[in-house]
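A.B. asks: Provided below are the primary sequence and the corresponding predicted coordinates.
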Amino acid sequence: MISIDRVDHLVLTVADVDRAVEFYEQVLGMTPVTFPGDRRGVSFGAQTIKLHSASELVAPTATHPVPGSANLCFITDNALSEVQEHLRAHEVRIEEGPVSRIGSNGPITSLYLRDPDGNLIEVARYDEAE
């Protein structure tokens, strides 16, 4: 039996790496990073999202890597009213929320939006943090 400790990084296939970096930096407050070979991504906490262009995939890759096929949930310490205000200021449409959901560690309240590639992004706050 093996034991998995945590997620280190995720890879998103995107249509335009520059546009994706700008969104994740400006809208979600992540930090742009550059890897060897001029590969790019964003980081937050101890995690990284590597961004691979659909036109220049890096092997090995998923079986069907296409932009807009991910569904990701990010946890914030900010009040969701602040998140809503920030999203409006960046002209990002909230698709749903605030709504109650269950996260890995209990009840959360979530907002749903989409990144430039159409990936579903959930920004949530654990309810006991309110």
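C.D. replies: Ah, there it is. Numbers count the residues shown, from 1 in each chain.
A.B. asks: can we go C-alpha only for contacts and neighbour counts from here?
C.D. replies: Noted.
A.B. asks: in the chain, what residue spans correspond to helices?
C.D. replies: Ranges of helices in the chain, per DSSP state H, are 17-26, 80-89.
A.B. asks: residue 112: neighbour count?
C.D. replies: If you count neighbours by other C-alpha atoms under 10 Å, residue 112 ends up with 19.
A.B. asks: what about versus this one:
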Amino acid sequence: MDSKETPPPLPISSVNHISLLCASAEKSVEFYERVLGFVPIKRPGSFNFDGAWLFNYGFGIHLIESPQAAAQLPKKDDIDPQDYHMSFQTACQDVDDIEECLEKLGVRHKRVQVEESGILVDQIFFHDPDGFMIEVCTCDNLPVVPLKSAPSTLMCHHSQSTFVCSQQYARCPGSSAAICSNAMTDLHETSL
């Protein structure tokens, strides 16, 4: 190999987990279970620090409890869509149900809509107990358009028409089942 030749990218296959510092693993677990449907899973017993592992949607969230976290993490009051965040694709196109559920759960949020070439993307932003921002969106509406030559794995982008509208979700407390408004699929009863 020529010393000037760029080596190929690392051979990775998917996102495994993200790690978040938290002031209280118990409060954070409750939030990620109740609001986003993550499930606590067993973590290695050899860890000498407090925390929790959660899993759903094909990846994990690893919470690392830090006694200093409350002081280290900036308290976020404003919901700024341009701040660090992780994003979840909603199972159906209508985010009104997501917004209604967040209201019933008492979670402050901000709704934004962006447009690109006539395509609309709805986004809802909110914070976890430690101020880390989370987005739920219809980002799958936008096509993936590489700006340069891209590996074939990039093009394995799931369209909303083949996504998970037929799956059942944990109901939002006090909410009835909603009808998926995704016009590209048959109507499926889903609940948030």
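C.D. replies: Structure's in. What do you need? Only a predicted model underlies this, so the values are computations on that prediction, with no experimental measurement involved.
A.B. asks: any idea what the TM-score is?
C.D. replies: After superposition, the two chains reach a TM-score (TM-score structural alignment, normalised by the length of the first structure) of 0.76; 118 aligned residues with a C-alpha RMSD of 2.7 Å.
A.B. asks: quick revisit: which one of the helices of the first structure is the most hemmed in?
C.D. replies: Neighbour counts (mean count of other C-alpha atoms under 10 Å) averaged over each of these peak at helix 17-26, with a mean of 18.
A.B. asks: post-alignment, that helix versus the second structure, mean distance?
C.D. replies: Comparison of helix 17-26 of the first structure with the second structure after fitting gives an average deviation of 0.4 Å (mean C-alpha distance after the TM-score superposition for the first structure).
A.B. asks: find the nearest non-adjacent residue to the aligned partner of residue 16 of the first structure in the second structure, please.
C.D. replies: By TM-score structural alignment, residue 16 of the first structure lines up with residue 24 in the second structure. Here the nearest residue to residue 24 of the second structure in space, its sequence neighbours aside, is residue 65; by C-alpha to C-alpha, 6 or more residues apart in numbering that works out to 5.9 Å.
A.B. asks: quick check, that neighbour in contact with residue 29.
C.D. replies: No: with contact defined as C-alpha atoms under 8 Å, residue 65 of the second structure does not count as touching residue 29 (10.9 Å).
A.B. asks: ok, the residue nearest to residue 24 of the second structure - contacts?
C.D. replies: 21-25, 49-51 (C-alpha atoms under 8 Å, 6 or more residues apart in numbering).
A.B. asks: what residue of the first structure matches up with it?
C.D. replies: Per TM-score structural alignment, residue 65 of the second structure is aligned with residue 53.
A.B. asks: ditto for residue 13 of the second structure
C.D. replies: Under the alignment (TM-score structural alignment), residue 13 of the second structure pairs with residue 5 of the first structure.
A.B. asks: check the gap between its match and residue 25 of the first structure for me.
C.D. replies: Per C-alpha to C-alpha, to the nearest Å, residue 5 of the first structure is found 27 Å from residue 25 of the first structure.
A.B. asks: same check on residue 127 of the first structure?
C.D. replies: 25 Å.
A.B. asks: for residue 116 of the first structure, same thing?
C.D. replies: Plainly put, residue 116 of the first structure is 13 Å away from residue 25 of the first structure if you go by C-alpha to C-alpha.
A.B. asks: likewise for residue 85 of the first structure?
C.D. replies: Computed as C-alpha to C-alpha, the residue 85 of the first structure to residue 25 of the first structure distance reads 16 Å.
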